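**Q** no sequence on this one, just coordinates:
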């Protein structure tokens, strides 16, 4: 099985390993795969066509995504303070 991930350059690539983080392409947000906010949006039928996955946090940040305020509040606060 292969998985489609987004690399540091923002481009999709195929991987034998699934991503560890999910993201929302339209708002350029990344977070945990079990993020309550993302799961609610997916349950409403939103978000899915803009969903992306990352191998790790460093890749998501380099690709220009920011941490989710809901599931990664400490990382979000640091990003906001330093941003």
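**A** Done, it's in. The structure displayed is predicted, hence computed values, not measured ones.

**Q** From here on, just use CA atoms for contacts and neighbour counts.
**A** OK.

**Q** burial count for residue 46?
**A** Residues lying near residue 46 (other C-alpha atoms under 10 Å) number 13.

**Q** I meant to write residue 54 there.
**A** Counted with other C-alpha under 10 Å, residue 54 comes out at 25.

**Q** Spit out the contact partners of it.
**A** Contact partners of residue 54, counting by C-alpha atoms under 8 Å, 6 or more residues apart in numbering, are 5-7, 19-23, 60.

**Q** The structure to be compared is supplied as follows:
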């Protein structure tokens, strides 16, 4: 194995270096997280966007703790649950 390091965000949205890549990707501006192979994220990247605001998390729990919401495209069930929970608060 090489000496590759990955920049991930912690639950306080602070970057740190890890020898293990993140398992969840996200968009800093929209505070959305999802799968690394999310079709919506890949389309945005292919069009030249998204990359500047892309962030990575070690896992889904860290993304949630950092205040990110699930992606409606690649995590539709989790997104629906998140949306329902927000509506109940109102």
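**A** Done, it's in. Being a predicted model, the structure only gives us computed values, none of them experimental.

**Q** related to what we said a few turns ago, pick the one among the contacts of residue 54 of the first structure closest to residue 66 of the first structure.
**A** Nearest to residue 66 of the first structure out of the contacts of residue 54 of the first structure is residue 60 (C-alpha to C-alpha; 7.6 Å).

**Q** ok, the equivalent of residue 68 of the second structure over in the first structure to residue 35 of the first structure distance?
**A** Aligning on TM-score structural alignment places residue 68 of the second structure opposite residue 65 in the first structure. Residue 65 of the first structure is 16 Å from residue 35 of the first structure, where distance means C-alpha to C-alpha, to the nearest Å.

**Q** More neighbours: which of those two?
**A** Neighbour totals were compared for residue 65 of the first structure and residue 35, and residue 65 leads with 21 against 16 (other C-alpha under 10 Å).

**Q** now the closest residue to the more buried one other than its chain neighbours: how far from residue 13 of the first structure?
**A** Computed as C-alpha to C-alpha, 6 or more residues apart in numbering, the closest residue to residue 65 of the first structure that is not its neighbour in sequence is residue 28, at 4.5 Å. Distance of residue 28 of the first structure to residue 13 of the first structure, given as C-alpha to C-alpha: 18 Å.

**Q** related to what we said a few turns ago, trace the residue nearest to residue 65 of the first structure over to the second structure, please.
**A** Under TM-score structural alignment, residue 28 of the first structure pairs with residue 31 in the second structure.

**Q** Now do the same contact list for that match.
**A** When contacts are counted by C-alpha under 8 Å, 6+ apart, residue 31 of the second structure touches 67-69.

**Q** Could you find the counterpart of residue 16 of the first structure in the second structure?
**A** If you follow residue 16 of the first structure across to the second structure using TM-score structural alignment, you land on residue 19.
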